[in-house]
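Visitor: Structure, please.
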Amino acid sequence: YDSVDQLLNDPAIDLVIVNTPNNTHFEFAKKALEAGKHVLVEKPFAATSAEAKELFTLAKKQGKNIMAYQNRRWDTDFQSIKSVVESGLLGNLMEVHFRFDRYRREISVKGFKENPLPASGLSYDLGPHLLDQIISLFGKPLNWSKTLGIFRPDSKVDDYMNIHLIYPENLNVFITANLLVANPLPAFVLHGTKGSFIKGRTDVQEEQLDKEVSPLDNEYGVESDGSEGVLVTIDEDGNKHTEHQTALKGNYSRLFDAVYAQIRNLESYPIKEEEIIWQLEILEGAAIKP
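Guide: Purely as a prediction, here's the structure:
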């Protein structure tokens, strides 16, 4: 195709995937819906909750589906977290920490991430992953506070983010993303009244796809040996039990299965409209800057 309009005018195309610079997601998603296409939008879904609401409303008017690409719900490590939370082995959760640590001192060549444009910065880059995982587990928080920081030399956008989310029954959730962590902390730490679970960030799918490993291969989405999560529980007699848990297999293909199921079979898409709106309300909200 020589232009976006030419692509959108092709009647053979049912689904358009918007994976463009963050600040253009709304523009291209809206054009695709107006052209009568189903749309899958890379994170962040939009720059604001108002933009997201407009897109969802337009999709309903057009009789089409618009879906958020939140692939990390199917990360190998997150499958473990979800399984442990749903098992109830930790009792009532009190404190949860999710982290995404990297060490990238240099400014990225991807200008849309590093220039102060709508939906730029680390908060809109890694924040959608962390918030989506938390919201998928616990729903909408009762309250939240957010701190953003700029620490890299010559950075024009936030490269540090910490969000404190408060949930019913005194559950405190903390999500952190940082581009200047030389020795990463565990990515997932959960403490409950009956035990704790700690796990590193061990998903290998992105690395495997870069190496052209097929999602159909047996080793795809299987974490490396030694990457197990550590589950510590206390029984009714006060005895401590430690178990090393291998993660369930991750598979991003399940997201595309869900896209197909919604478009062709009218099945409900697992990433809900309200979950995306809650996520963006937090990302666009005012932050404390150190």
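Visitor: From now on I want contacts and neighbour counts done on CA atoms only, so please keep to that.
Guide: Fine.
Visitor: which residue sits farthest out from the middle of this protein?
Guide: For the chain, the largest distance from the centre (Cα atoms, centre = their mean) belongs to Asp237, which lies 38.8 Å off.
Visitor: Wasn't that one part of a strand?
Guide: No: under DSSP: H, G, I helix; E, B strand; the rest coil, Asp237 sits outside any strand and is assigned coil.
Visitor: Kindly provide the distance from Lys113 to Gly192.
Guide: 37 Å (Cα to Cα, to the nearest Å).
Visitor: So if I had to pick from the two, which one is more boxed in?
Guide: The neighbour comparison of Lys113 against Gly192 (other Cα atoms under 10 Å) goes to Lys113, with 23 against 19.
Visitor: one more to put side by side:
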Amino acid sequence: MDRIRTGLAAYGMSGRVFHAPFISVNPHFELTAITERSKELSRGKYPDACIVRSFDALIGLEGLDLVVINTPDGTHYEYARRALEAGKHVIVEKPFTTTVAEAEELVALAASRGLTLSVYQNRRWDGDFLTVKEILSKGLLGHLVEFESTFPRYRNFVRPDTWKETGKDGGGLTYNLGAHVIDQAVQLFGMPEAVFADIATLRKDGKVDDYFIIHLLRPSKAPEVRITLKSSYLMCANEPRFVLHGREGSYVKYGLDPQEAALTEGLLPGTPHWGEEDKSFWGLLHTERDGKVVREPYPSLPGDYAAFYDNIYQHIRCGKPLQSDAREVVGVIRLIEAAWESSRMQRVVRI
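Guide: Got it, this is the predicted structure:
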């Protein structure tokens, strides 16, 4: 079997939780190398993977097919460029880059070398998002008029030991979680004509943004839908993850996809009932059917992050379409840049 020999650029939370488990259980991949600058935390779980001490050593490995750039945000552009120049296929963690110019340069470089460049927008395979897509495809709410997506977090203190909160190598909530909720909205409704946003730092002594509310105006696929995207580190009482209102009904969903929690606990993808959500977390569908009011839980579809790597294999080895193609994710970075401009200028910014 022609397995894809894969290397991880880091073995922090992203490598341990979101990448190594899926690569290791997928028979089409080989977890060949893991970058750990001084430790050997991966040795116990992945004894067959060699540990390298630098990114240069990783991309210099002969026979390595694919490199996963799961390093701090501010390094994504440089590391992805160097990996592509070394002739490797590349997966970049979200956010793809910090600027549109960087993103477009990487896309052009990958195309010129005939290499795959994908962005790890894994939350396209969240169970709640897949359920939203199903509800919309079935027209259960009638003509949709309003879409709200909120990613709640609660940490009312600033962690000084992580780049995500110091701003040293990127970080901040808009690039971190905004990259997910914006991508999901664009998947559903297309790119908007304009953006209106408020981005702020609300926690005491905060150094990066920890709050945003972003309105995407007149999306290409559904110009009449009002889109609101929100996240904050000060949501002690959770808001709904999704709220959808149509002319014939509503859908309200609380709670987060269970895959991250399962992975953090050490469960492996493919275990029985993987990605399934407890019925107590199913969203509420409120509509009419055959002239009668329906107000009942709507079954959540199972989440499936493994589908991301399945598609990477199908694309690289079988030529199938790439589902999280960096070319389309450039639009997400464009919207994040526009949201920041909108917040600074306190005005609507056209795309």
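Visitor: Residue in structure 2 paired with Asp217 of structure 1?
Guide: Taking TM-score structural alignment, the alignment pairs Asp217 of structure 1 with Thr271 from structure 2.
Visitor: Would it be right to say that Leu248 of structure 1 lies in a strand?
Guide: No: assigned with three-state DSSP, Leu248 of structure 1 falls outside any strand and is coil.
Visitor: In this structure Ser155 of structure 1 contacts Glu114, no?
Guide: Yes: contact criterion Cα atoms under 8 Å: Ser155 of structure 1 and Glu114 qualify, at 7.1 Å.
Visitor: Residues that sit against both of those two, list them.
Guide: Shared contacts of Ser155 of structure 1 and Glu114 (Cα atoms under 8 Å, 6 or more residues apart in numbering): Ile107.
Visitor: list the contacts for the match of Asp217 of structure 1?
Guide: Thr271 of structure 2 touches nothing, counting by Cα under 8 Å, 6+ apart.
Visitor: distance of whatever residue of structure 1 lines up with Ala200 of structure 2 from Leu283 of structure 1?
Guide: Mapped onto structure 1 by TM-score structural alignment, Ala200 of structure 2 lines up with Gly149. Distance of Gly149 of structure 1 to Leu283 of structure 1, computed by Cα to Cα: 14 Å.
Visitor: For those two, indicate the residue with more neighbours.
Guide: Here Gly149 of structure 1 and Leu283 are compared on neighbour count by other Cα under 10 Å; more neighbours surround Leu283, at 22 against 18.
Visitor: which non-adjacent residue is nearest Pro219 of structure 2?
Guide: Leaving out its chain neighbours, the residue that sits closest to Pro219 of structure 2 by Cα to Cα, 6 or more residues apart in numbering is Pro192, at 3.7 Å.
Visitor: and that neighbour, how far is that from Pro302 of structure 2?
Guide: Pro192 of structure 2 sits 29 Å away from Pro302 of structure 2, going by Cα to Cα.
Visitor: ok, now Thr162 of structure 2?
Guide: 32 Å.
Visitor: Between those two, point out the one with more neighbours.
Guide: Neighbour count, other Cα under 10 Å: between Thr162 of structure 2 and Pro302, Pro302 has more, with 21 against 13.
Visitor: What lines up with the more buried one in structure 1?
Guide: So, by TM-score structural alignment, Pro302 of structure 2 is matched to Lys249.
Visitor: hang on, isn't that match packed against Thr76?
Guide: Yes: Lys249 of structure 1 is within contact range of Thr76, at 5.4 Å (criterion: Cα under 8 Å).
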